[in-house]
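>>> Need a 3D model of the following:
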Amino acid sequence: MTTKAKTSEHRIDHFFSMPAARADRWRDIVGASRAWSSGRSNKAAVEAAFAELGPIEEFHAFPGPELMGALRDKLQGDNAVGFTELVRRVSAAIVTRDFKYDAAEWGTADEFADSPADVLPPTLGGRETRRPYFEMLMVAPGATTHAVYQIAEMRKLRRPEDAFIYEMVPVESFEDAICAAIINPYIAAVTIFEGFTYTSRHPAPVLRSVLANLVPEEARREDADLSLLLANSLKRLRPELDVYLLSDRRVESLAGDPRAASIRRVLYAIEEPLELHLSVLEGIQRRFETPFFDNLKKYARRPISTFHALPIARGKSVFKSDWIRDMGEFYGINLFLAESSATTGGLDSLLEPTGNIKRSQEMAARAFGADHAFFVTNGTSTSNKMVHQAIVAPGDIVILDRNCHKSHHYGLVLAGGQPLYVDAFPMTEYSMYGAVPLASVKRALLDLKAEGRLDRVKMVDLTNCTFDGHIYNTRRVMEECLAIKPDLVFLWDEAWFGFARFSPILRPRTAMGAASAIGAWIHDPASIKAYEKQQDELGSDPSADKLLETRLIPDPRKVRVRVYQTHSTHKSMSALRQGSMVLVKDVDFHTVESQFHEAVFTHASTSPNQQLIGSLDVARRQMELEGYGLVLNAIEISLSIRREINSHPLISKYFKVLGADGMVPAEYRNSGFVDFLAPGTTWAEQVRSMHEDEFCLDPTRMTLVCGTAGFDGTEFKALLANTYDIQLNKTSRNSVLLQSNINNTRSDIAQLLRVLLEICNAIETRLAHGGSGEQDAFAARVKSLMTDVPDLPNFSHFHEAFRQDAGRSTPEGDMRTAFYGAYDAAGCEYVTLHGEECDRRLREGPEMVSANFVIPYPPGFPIMVPGQVITQETIEFMRKLDVKEIHGYEKARGLKLLRPDVISAKSKR
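The predicted model follows:
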């Protein structure tokens, strides 16, 4: 690759692939310098590579101006050996992150600087206790010119009793500050001095196209208040950051300015810098605190005698046993010391928290952008049922994705709500569904309105993102639905998407992110003008078709923002299995708060696991302090997997990762976005897609097509797990789902690619040695998996016996009555799936009505629900299924049905 090509590829604003690219470039310069020092190459290659590093390194505290200056001096002085040794040490420190803990890494090759990243003394256990390290962005006029002096002055403020240690990253423009915040995941705080400029001195065309959606146009005006605009822009980009403003204006009036709400503290610029230093550390401490986990650790250190019903507490029954001591040795003493069924003595009650659990939940609400957060220790299945019970009353209509997790269906059975199922767009080729088009949801609401039944609709319940990575335009969905019914409640199941809060490109599509945006919009005077303008254009009585084709604007004076989000913290963050949260942003929560607590009492265990609660507390801490970088890494990992699989000459012959164009039909990608790695695609186009398109694809979800290698999804999943120790969970008929998360490393990529290559080589060998017979059999297997796929069945309808209070043209039904009707064994019958009776009933009747849920895995959603009329379409799908796991279906007995005479008797009542 030419130097010119490399430069265009590594511009400073290619920020979403920057951390790994940065490490790679340091390794590249190490290779180039070794070639120079050994005489195998000239100095020019090293100079070009070093020049590329310059702009990026300005946005990181390490190596810093002193080390970069030392490298520059050695390069200009033709000291090849000295340059090579120093660049090797810097590169290693970046890859290993030793610079955060080892003061020696900050020194030049000749002498070490003062201790900028010192280490506390060893603990009694002999292990090193390291102070957590972070970096603070300093935006100030002339910051880079006086960087060495400013860094030295801030280092002088350090004290041995400081709980944390930080280094400075000085920049002197608005654009550079944004770039630094995006590129550098170690930045945890920002200090802004007034007087800086707007434009970066580096070329950043991609950054500027992204800023067009992020920064108000007024920031480019000469009279703009850049300090407040930058503070607000940084908080929109990374809301977890603490922002401090140092001003020589009247700080009293500035602190009271509504535009300064995102600033943690305003300081008078000439005051003692120690105040700033202490404020920064206190701000980090505020996020670092984990009230429940901290108290749990203290509890475990106390000599407590237990006289309650938890023999395993304190571990005596384990460690004194001759028979189960191995369990104690496996899990360790702290697990048992931290177990208790008590809710006093420094602990708290999860059911009615008043102490540290309450405080932990308040901190989680802050971190995830909610008004309230509730910890759940038995999974998001329970979280969903809690929300249904709290919000939905018997007879209420809920617009529900038929393709959603079974907990929503069961939640409606328990609450007595009537589902009005809406279907997601089908992806028949891969035997999976996508997400529900907004037009389907709007049509359901408009049909109910036409029937005079809109008042019965309580909630819209959708999955965001779907298991396969389809992300809704949550704000648009809620705004258009609220334009039809302004008091709708929304439940967004974000079981797999909780991490998205900490990505600036994904956050706007989360439930809480969209709810905050709508809340801000309705208080903007321009919102009323936009609404009234559209009303004038629509006229007094617009047709349903006109409303369907219009992007509706709600009346901001009537809108009630009522949004609930559930997420499986354990699925994307560092929480123990079954750790979940319910997040609430509901302006009318006070009207349902008591019933929400009743739902908690109903579904939550009275003996919750203390370790689960502690892990939820810690997961929040981690995401607030390093979640941005961890999510960035997860995205990088996924992009690397996509690129390596789809470009490998042999692997791509048998496997491929589907792009956005393969997962989202073009009609839902109005921006024209094709894929993350399509030639010429920039992150600006991805940001535009996230802003405009009806559906986007979560980059961390990778649908790997394996049918082209002759494997069905279940078979390939088992092969990876049993033979290669690679685990995954979701499959379809001809694909498996790979997920990158905050736990993955580049070593995981290497292992996956090695395994896929080994499998491909085995296929090649088998086909080469097996002759035409083996090749024909392989082709037939691929055809059966990739071409002869069953059509996906849509929801048929509820039997009229379970629609006695339903509308004439709307498909809701009383699923609860049908579900409990099946409790009478005498009122049920069984019909075998492949028998003649099944075909006769389909032709001649009476209709077959499902008595229970039938859920094949895959695809993992109910293809039959209680009270649903079973059609030929559904039977054909089941007959073509080759999966082993079908919940609710007994192969030996057949389909469980409600008897026709029982249904008939019910219809006459």
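>>> Please make it C-alpha for all contacts and neighbour counts, starting now.
Will do.
>>> Pull out the buried residues from stretch 528-548.
By neighbour count on 16 or more other Cα atoms under 10 Å, the buried set for stretch 528-548 is 528, 531, 534-535, 547-548.
>>> Pick out the most distant pair among these.
528 and 548 (21.2 Å; Cα to Cα).
>>> Pipe the buried residues of stretch 528-548 into TSV and attach distance to residue 415 and secondary structure per row.
Listed next are these as TSV, based on distance: Cα to Cα, whole Å; DSSP: H, G, I helix; E, B strand; the rest coil:
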residue	distance to residue 415	secondary structure
528	37	helix
531	36	helix
534	38	helix
535	37	helix
547	32	helix
548	31	helix
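>>> Name the nearest of those residues relative to residue 491.
For the buried residues of stretch 528-548, the nearest to residue 491 is residue 548 (22.3 Å; Cα to Cα).
>>> Make sure that closest one is actually in contact with residue 444.
No - counting by Cα atoms under 8 Å, residue 548 stays clear of residue 444, with 10.6 Å between them.
>>> Name the helix or strand for residue 350, please.
Element membership for residue 350, per DSSP states H and E: none, as it lies in no helix or strand.
>>> ok, and the closest non-adjacent residue to it?
residue 357 (6.7 Å; Cα to Cα, 6 or more residues apart in numbering).
>>> And the next helix or strand past the helix or strand hosting that neighbour?
Here residue 357 sits within helix 356-367, counting by DSSP H and E. Per DSSP H and E, helix 356-367 leads on to strand 372-376 as the next helix or strand towards the C-terminus.
>>> structure for this one too, so we can compare:
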Amino acid sequence: MRVGLTMPDLGNLTERRQSLECRVVLISSDQQLAGEWVEALNITASQHENPFGLRFESVPLPGVERVLRQEANLQALIVDAGIEPAGLAAAEQLADRLYAFRAQLNVFLVAQDCSLTVSARQRFDELFDRREGNFNQIFRLVQAFIARRASTPFADTLKEYVFSARDAWHTPGHSGGDSLRSSPWVGDFYRFMGEHIFNTDLSVSVQVLDSLLEPHSVIQEAQDLAAKTFGAEHTFFLTNGTSTANKVVIQQILGGGGKIIVDQACHKSVHHAIVLNRCEPVYLKSVLHPQYGIYGPVRRADIEWALEEHGDARLLVVTSCTYDGLRYDLQPIIERAHARGVKVLVDEAWYAHGYFHPDLRPTALECGADYVTQSTHKMLSAFSQASMIHVQDPEFDEFRFRENLNMHASTSPQYAMIASLDVARKQMAMEGYSRLRVCMRMVEKLRRAVDETGVFRALGQDELIPGPLAADNIRLDPTKVTIDISASGYSGKEMQIRLFDRYGIQVEKTTYNTISVLVTLGSTESKLLRLVHAVKQLAQQRRRRLRAGRPRRLPEFTCLTCLPADAYFSDAEELPLMDDGIQAERRLVGRTSADEIVPYPPGIPVLVPGQEISAEIVQFLQQLLQGQAATEIHGLIFRSDEPMLRVVRDAPSREPAGAEPAAGEPRSSGQGP
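So this is what the prediction gives:
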């Protein structure tokens, strides 16, 4: 819509964007109109400031899909509805197809003597009459909409403020880097980091930069643009990561308590939020792929069972996609939850790019999720810790949400992070599809090169989805490439070290027989060349493995003896985990854990606060700590190098809902398996 549409200073844009070219395609069955309009608009473009390099051309309807798939510079489409009422319906259908393919493009309608419906008006950015003769106006409107999408209101304001060279008599104390610049002791750090990392680090006292906690101008404008770009009703920026985003959303729905259905393998921030908000969790067990030690999603049947069994639950939390790229068929799950009055939070930390390529859609928002949290920094171009919360809850209470957000957000946000969110949003709005198309081609090259070694294998969707999930329509994000290294004779950790030490390559993660790499917007052909070379070299250095490794299966979830919050904040004591093995087991079995104990990898809790400790859990943790390849375990306390577990002295008597049984196991009465 034209409401609120403003044009940036085209004079300033021209110099910076000489190399840009934006194609605008007119789709019409009327060859005469198409020819006249394209000629007139191109003449107009040559006579006016044209910083985006707008170039108009006509394409017949049968050629639209080819243009959508192949044209990286396509930024807008003009759809001619003709003069018949039926043409308007056809134009609306075409607009829906365009949206489903590349939702970021601007789409305009050309119509004549048609009675426009409200839905038709909402489908198009602007309307033009077929008899229009003012092509200057049409050109300016098309340019204005593209300029709006290409704007970065906060990043531009930050840059302008820095270049205005104001004297700083406010925080932070380095005062634009002046405290370090001439220092003989720390001046090297200033030079290493660069001038702008310091002079963009400003105080909330700078009012022209707006307030992240109570935005009214450029930050709010940037967030509104992000909401439109990602397909949300509302979007909020965060500078302390998706960990905080998850806590804010859970507090919004369950602040003060309530029942939450959640994947046991969810991010630790969700478990922390359960403690902070005194939630009553119903834990769902993710499915292990036994061959590769990769934990996938929860079975849909188990989610549906939990929704039926726990009618008083208020929130369902799922992770899609997982660290390894597995993502749910979300729409039937979300519809089932909504039918029972349950809100849905989807942790899309690893899937912020999904909306920008048709092969990766639908996203959680498109499937109806109420809240979606994304780590914009993981796969897109934002700085680390820069994240977004997207909202489309029909019962959204924005005032309460802002209060919940402000409880967790810093009152001294890093402005460079906010600017990076603004810029990352712009990049996806203007070139997300074309950049992801390049990523997909790289993925194909990498997979082909890996498989050609005859030693390594790039695992596909069918190979990564464990049997119990075969009927759940689980999909794979191809930008996460998992490589089976079993035939090389090396463990995942050994391969990771060799790639780093010998070839200067750092991979994302490992299991005992896989390594995983991410293909992102920052992947280049040179990086791909070096990775392929390293893989080929290492394939020639295979060795006989003395003892085949196998994945460590997490012990079964036992049960909760009390609320996690009651356990975490209880009077607790520390008991040794090793202590001659058998003696430790005797003292610990049957006690209630006061902390979350998380082996990494895979980062899934073995114990959560309030969970009863079993002999199997004690033995599992002891095995992880023994040997040369000891596993990192979060949540343990070390006293004089002795690992200790914090357990509740006197567990409260209340027994909330426990975990959903593993696939194939009998279900309990709702208190855990």
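>>> Outside of whatever helix or strand residue 76 of structure 2 lives in itself, which residues are in contact with it?
Assigned by DSSP H and E, residue 76 of structure 2 belongs to strand 74-80. With contact meaning Cα atoms under 8 Å, 6 or more residues apart in numbering, strand 74-80 of structure 2 is reached by 22-29, 67-68, 91, 95, 105-111, 130, 142, 146, 430.
>>> now the helix or strand that that strand is followed by against strand 74-80, angle please.
Note on strand 74-80 of structure 2: by DSSP H and E, the next helix or strand toward the C-terminus is helix 85-101. Interaxial angle of helix 85-101 of structure 2 relative to strand 74-80 (axes from the mean of the first three to the mean of the last three Cα atoms, to 10 degrees): 160 degrees.
>>> Can you give the distance of helix 85-101 of structure 2 from its chain's centre?
30 Å (Cα atoms, centre = their mean, to the nearest Å).
>>> Tell me the helix or strand right after it.
Helix 85-101 of structure 2 is succeeded, C-terminally, by strand 106-111 (DSSP H and E).
>>> Name the residues of that next one that are buried.
106-111.
>>> and if you look at stretch 562-580 of structure 2?
Buried-residue list, stretch 562-580 of structure 2, by 16+ other Cα under 10 Å: 562-568, 570, 572, 574-578.
>>> Just give me the closest of those residues to residue 462 of structure 2.
residue 564 (37.0 Å).
>>> The closest one reaches residue 273, doesn't it?
No - counting by Cα under 8 Å, residue 273 is not a contact partner of residue 564 of structure 2; they are 10.2 Å apart.
>>> Next, show the common contact partners of these two.
With Cα under 8 Å, 6+ apart as the test, residue 564 of structure 2 and residue 273 both reach residue 279.
>>> coming back round to it: quick check, nearest of the buried residues of strand 106-111 of structure 2 to residue 646 of structure 2?
Out of the buried residues of strand 106-111 of structure 2, the member with the shortest distance to residue 646 of structure 2 (by Cα to Cα) is residue 106, at 57.1 Å.
>>> Just give me the match in structure 1 for the closest one.
Superposed on structure 1 with TM-score structural alignment, residue 106 of structure 2 falls opposite residue 242.
>>> So what's the residue count around the residue nearest to its match when sequence neighbours are not counted?
Leaving aside its chain neighbours, residue 242 of structure 1 sits nearest to residue 189 (4.7 Å; criterion: Cα to Cα, 6+ apart). Counted with other Cα atoms under 10 Å, the neighbours of residue 189 of structure 1 add up to 23.
>>> which residue lines up with residue 189 of structure 1 in structure 2?
Checking TM-score structural alignment: residue 189 of structure 1 goes with residue 76.
>>> so how far is residue 67 of structure 2 from its match?
Remark: distance between residue 76 of structure 2 and residue 67 of structure 2 (Cα to Cα, to the nearest Å) = 11 Å.
>>> which residues in the stretch 551-700 of structure 1 form strands?
562-567, 580-586, 656-657, 695-697 (DSSP state E, counting those that start in this stretch).
>>> how about those in a markdown table, adding mean neighbour count and distance to residue 68 of structure 1?
Shown next, in a markdown table, are the strands of the stretch 551-700 of structure 1 (neighbours: other Cα atoms under 10 Å; distance: least, Cα to Cα, whole Å):
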| stretch | mean neighbour count | distance to residue 68 of structure 1 |
| --- | --- | --- |
| strand 562-567 | 26 | 44 |
| strand 580-586 | 25 | 45 |
| strand 656-657 | 24 | 40 |
| strand 695-697 | 28 | 40 |
